[in-house]
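> Here is my input; please provide its structure:
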Amino acid sequence: MKHSLIKTCMRCMRRDPLISILLIVLMAAAIFLAVIPPLILARFIDDLTIHQTFTVPTVLLYFGSIAAAGICEAGKNALIADFGQKITHALRTEMSEKLNVLPSSHYVSMASGETVSLFTNDIDTIASLFDEGIISMIVDLGTLISILGVVLVKSKGLFLLLLILLPFLYFVTRVLQKKMYQANMANRRAVAKSTQLIPETIHNILALRIYQKQKWMEDKYDRTIGESFAAVNQANFCDAIYSPIILTTSACAVAVMMCLSAGNETARSFFGMSAGTAVALIAYISSVFAPLESIGMEIQNIQSAAASISRVESFLNLPEKSEQCAIIDRTDNAVDINHIYFRYAPDEKEIFHDYSLHIKQGDMVTFVGRTGAGKSTLFKLILGMYQPEQGSVHIFGQCPYDISEEKKRMVYGAVEQDFRLIHGTIRQQITLDNPAVTDEMVWHALTTAQLKDTVASFPKGLDTICTSEIFSQGQFQLLSIARAIVCDPKLLLLDEITANLDANTEQIVFQALKEASQDRTVISISHRLYQANGGTEIEIS
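I've put the predicted structure just below:
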């Protein structure tokens, strides 16, 4: 089902209909009260000029209508902000859920900075669509139409004058809208690039310093900042010239109206104004152009939000990973790979062509082969991170991408070359906040990984905040083993886990792996691990 922001808005309105109804009522009241004060003021002025008197109720009604308009405006703005927060919260929730169902190939083709920009910059911009954008624009348009209706009744001449001016203003508005939309799209792209460059620089800082390439990254970052600066300047320029155009046109309209009203009898009759009506119409002229000025100020928010909506909707409508796969009812194998064909992209080299592999339960298998032969790719296929173009992959008779999130850690565990540290305690590093994992299971995993004594020596034990300083590189690999085996999986996958370790640390890790491999099927990419623990060596070529 195709996603759209309108559907998200409708769902939020159905969840909380009272706020939606109250917002609509306040919007209608704000439009109505925008035309009332000048009419009351006109009556007050006419009473003074014609009857040389005025009534206290008229004065009270005038100030009361202004106060009521202010209260409606404040209530409307508060509800708009609340409604906008509900929409953005719903969007962030949908986007988080979308991340879990995207195929792994998406993360290969899309830079992480671009995804971060969607969750931060684009969602914040969409929030401004409600705070200072489309809802306020609807009220302004309603106010404009209401004022024009009153002007038509009071002065056909002024109404005709406004009809002559409005097409010109509409043309100016449309031209500036297009230019600001293009500028904001360019700014969004530049922000996404710069967001990606910061973590890329931090991640590669050592290599950049070794090869003296800091200036190269600085130049890349400066170019993206320059692109963003130029786009923002173009949008700001269009926004800046709009208000003076509106104000100048308003002043000219008032001057023309007053000059024609002071002319011959026919002109005075056509403009049909008493003193009170003249004051009211001058107020209405300002009121007519004020919404247009506000619309001009809101155009930038609306157009910027439109660009962000397009990007967010494109993300939410990305194809999801397929979940259709036949189940093998009975098998003695831990892994069954049957006649698979795979490449990362249609225009890239084929990695597997009609490839098959069967690994029995309880076997210890090591993949060997030249760099780029497909060892890590085969791991990813077994884990369900990618799907073959043809053929099938099964783990214990099930498609890996069909295994539910709750059961995955009981089926397989994976130890990578580097430990993936998350913010949190040692317990959270292992459990990944899975409530089904008890402290008893955590301590058992740490014992198997030969890290129990180290963790127990910390004053807070499992509640110790885990940082990169409290463990050595080898101990982090032991922690990674504990994370992989804590749910007692039947299959353990090891991806070059000793590649960055010295010989002494490597032996400690080997000993921990020997304990962790008991009664499990183990698949590894490590020739040294094969030499240490034996098993079956399979060459990937």
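> Please count neighbours and contacts with C-alpha atoms only from this point.
OK.
> Mind telling me what element the residue nearest to S117 when sequence neighbours are not counted is part of?
Nearest residue to S117 in three dimensions, chain neighbours excluded: A192, at 5.6 Å (Cα to Cα, 6 or more residues apart in numbering). In the assignment (DSSP states H and E), A192 maps to helix 156-203.
> Another for comparison:
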Amino acid sequence: MSRLTIKDPAKSKSSETFLKVLRFIGRYRFLLILSIILAAVSVILQLYVPILFGNAIDQVIAQHQVNFEMMWYYLSRILVMVILSSAATWLMNVINNRMTYQTVKDIRAKAIRHIQVLPLSYLDGHSTGDIISRIIADTDILSDGMLLGFTQLFSGIVTIIGTLIFMFSKNFWITLMVIVLTPVSFLVAKFISSHTFQMFRKQSDARGRQTALIEEMIGNQKVVQAFGYEEKSSERFAKVNEELQECSLKAVFYSSLTNPSTRFVNNVIYACVALVGTFIIPGGRLTVGGLSVLLSYANQYMKPFNDISSVVTELQNALACAGRIFDLLEEEPEVAEASETLKDVKGEVDIKNVCFHYDESKKLIEDFNLHVKPGMRVAIVGPTGCGKSTFINLLMRFYDVNFGSISVDGKPIRDITRHSLRSSYGMVLQETWIKNGTVRDNISIGKPEATDTEIIEAAKLTHSWEFIRRLPKGLDTMLNEDSLSQGQKQLLCITRVMLCLPPMLILDEATSSIDTRTELQIQEAFERMMEGRTSFIVAHRLSTIRNADLILVMKDGSIIEQGTHDELIAKGGFYHTLYNSQFAKVSE
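This is a model prediction of the structure:
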């Protein structure tokens, strides 16, 4: 009858994570080997010191019979050994520091690069705070665990091997007794540490949720205060905080049992060495100096077990955090890039039988068909949630269609590079983004080589120059996310596109945060900008799209009406109702 072997998932996960960390460390194998050599040198020199002490003690032959000359000889050698050992230890720590922080730097750099190629579906499905926690907090904990691990592990292994060799040279049977009793200490440490990995994993997850909640509340503090959500927000934080406290206490408590447990076992071994040694000294098989050497070695032999067991907490915590980092690094990236680039874009867009959904259980866009000629202005209108912004995401290939195809100038967008596709569009969204940098940096994102004259000209066309010139340092004023009003941010985003003037435009509620007077002025700039360019305009204010060549009326992911403004009004359908609902009072 065959025996079924069941693997412990926590142990398996911990081992896999450790191997992944080793693969990153492998890039610095020269430093790793040098660190091991220095650890060996440092430990061997330290282990030679007890022998010299034992020899010095044996120079005390009897009362008033002391060989001071040899004693001072041994003591001077001890001093040299201690100095050399300290120098080797210092150099080993420097190397371990460098190796650890280089490895963590590589992991962080890879994580940031990987985020750039992850599909938006992953970023939409995970909170920003949790992702930040993985890259910053988890990697910090990993570096602390690695640093302690390397320092204790290398020295500990060499110490264990070296002490056994020196102890065998002094007394075989006492050394054998120490080896036989050692597995007890191992078993105790292994039993406790094998049950703590999952606890630290839960602690890391709770810390990620806490970071996400803090980022969410601080980033939206105005909304929190405006709706009197402070108390509810504090309750949510208290709940997550309490969960983190509970996970942390359990993880640290159980893992902290390792060190005192192994120390107890090791002290018992030390007492056994002392007891057996005192019994064999009268028989002449061991001297007093020899016993002092064995006791010193027994203490040094057991010290690595104590040190390593005390580091187990940090190592388990580090591996749990590393597991979260590798979960991010192993997420499937976007579909591989095609090799063909889009050049000399005319702006002809074909959409054939496109179907798309974020969630398989909820259909969104079904059997979408559209042919857009170069230079056409296509407006997309419809109720909230009908698929307007999703359609834009598909055009830019932020998401890939589930079925059907989208082509630009006869080339399916799956067959061209994302960069060449996206650089062919100028995009102004309702949601704005301002990076930390000068006004000039923010405007010239799409055209870094632009001159100040070009930037100012574009700013004047979009009427953003009015507030830019009033800033303390004009174009050199440093900005962050809170430096400007929402309307000013949107004007800067429009200026970016005006500066680049790509062959195709996407305007998704591009003037939603701008006052009516400025909007009328910007419409003139948009008219000039859209001339001869294929443009897709998403708008709730239907007055802004009356001059569109084609208006698509969407509902539940499908085009239910299409035509010019006059055609759709004359038709008296859904668009007619939508339009009249906005302008009924004006017409009255």
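> Let me see the contact set for the residue nearest to S117 of the first structure.
Going by Cα atoms under 8 Å, 6 or more residues apart in numbering, A192 of the first structure touches 113-114, 117.
> neighbour-wise, which of these leads?
When neighbours are counted by other Cα atoms under 10 Å, S117 leads the contacts of A192 of the first structure with 21 neighbours.
> so what corresponds to that residue in the second structure?
Residue pairing (TM-score structural alignment): S117 of the first structure is matched to S133 of the second structure.
> mean per-residue distance, the strand or helix carrying its match to the first structure?
Assigned by DSSP H and E, S133 of the second structure belongs to helix 128-133. Helix 128-133 of the second structure, aligned to the first structure and superposed, deviates on average by 1.0 Å (mean Cα distance after the TM-score superposition for the first structure).
> helix or strand right after that helix?
Next along from helix 128-133 of the second structure, by DSSP H and E: helix 139-170.
> What is the aligned counterpart of K489 of the second structure in the first structure?
Checking TM-score structural alignment: K489 of the second structure goes with F476.
> helix or strand for that match, which one?
helix 473-485.
> other SSEs contacting that helix?
Helices and strands touching helix 473-485 of the first structure, by 3 or more Cα pairs under 8 Å, 6 or more residues apart in numbering; DSSP states H and E, are strand 412-415, helix 426-431, helix 439-448, helix 503-516.
> What helices and strands are in contact with the third one?
Contact here means 3+ Cα pairs under 8 Å, 6+ apart; on that basis helix 439-448 of the first structure packs against helix 426-431, helix 452-456, helix 473-485, helix 503-516.
> got it, and the second one?
Under the contact definition 3+ Cα pairs under 8 Å, 6+ apart, helix 426-431 of the first structure sits against helix 439-448, helix 473-485.
> Now L501 of the first structure. Nearest residue, chain neighbours left out?
G474 (6.5 Å).
> how far does stretch 545-552 of the second structure stretch from start to finish?
For stretch 545-552 of the second structure, the separation between the terminal residues is 11 Å (Cα to Cα, to the nearest Å).
> And the contacts of that stretch?
Under Cα under 8 Å, 6+ apart, the answer for stretch 545-552 of the second structure is 376-381, 537, 539, 559-565.
> Restricted to strands, list these.
Using DSSP state E, the subset of the contacts of stretch 545-552 of the second structure located in strands is 377-381, 537, 559-563.
> before we move on, back to that, now find how far off-centre the helix holding S133 of the second structure is within its chain.
From the chain centre to the centre of helix 128-133 of the second structure is a distance of 7 Å (Cα atoms, centre = their mean, to the nearest Å).
> Mind checking which residue lies nearest the centre of the second structure?
I135 (2.6 Å; Cα atoms, centre = their mean).
> Contact partners for the residue nearest to that one when sequence neighbours are not counted?
Setting aside the residues directly before and after it, I135 of the second structure is nearest to R108 in space (Cα to Cα, 6+ apart), at 6.1 Å. With contact taken as Cα under 8 Å, 6+ apart, R108 of the second structure is in contact with 135-136, 139.
> residue in the first structure matching N67 of the second structure?
In the first structure, the residue matched to N67 of the second structure (TM-score structural alignment) is T53.
> correct me, but its match touches I45?
No - judged on Cα atoms under 8 Å, T53 of the first structure makes no contact with I45 at a distance of 9.3 Å.
> And those two? Which one has more around it.
I45 (21 against 11).
> of the contacts of R108 of the second structure, which stay in contact in the first structure?
Using both residues aligned by TM-score structural alignment, their matches' Cα atoms under 8 Å, the first structure keeps these contacts from the contacts of R108 of the second structure: 135, 139.
> closest to F197 of the second structure among the contacts of R108 of the second structure?
T139 (16.6 Å; Cα to Cα).
> about what we covered before: aligned counterpart of the residue nearest to S117 of the first structure in the second structure, please.
So, by TM-score structural alignment, A192 of the first structure is matched to G208.
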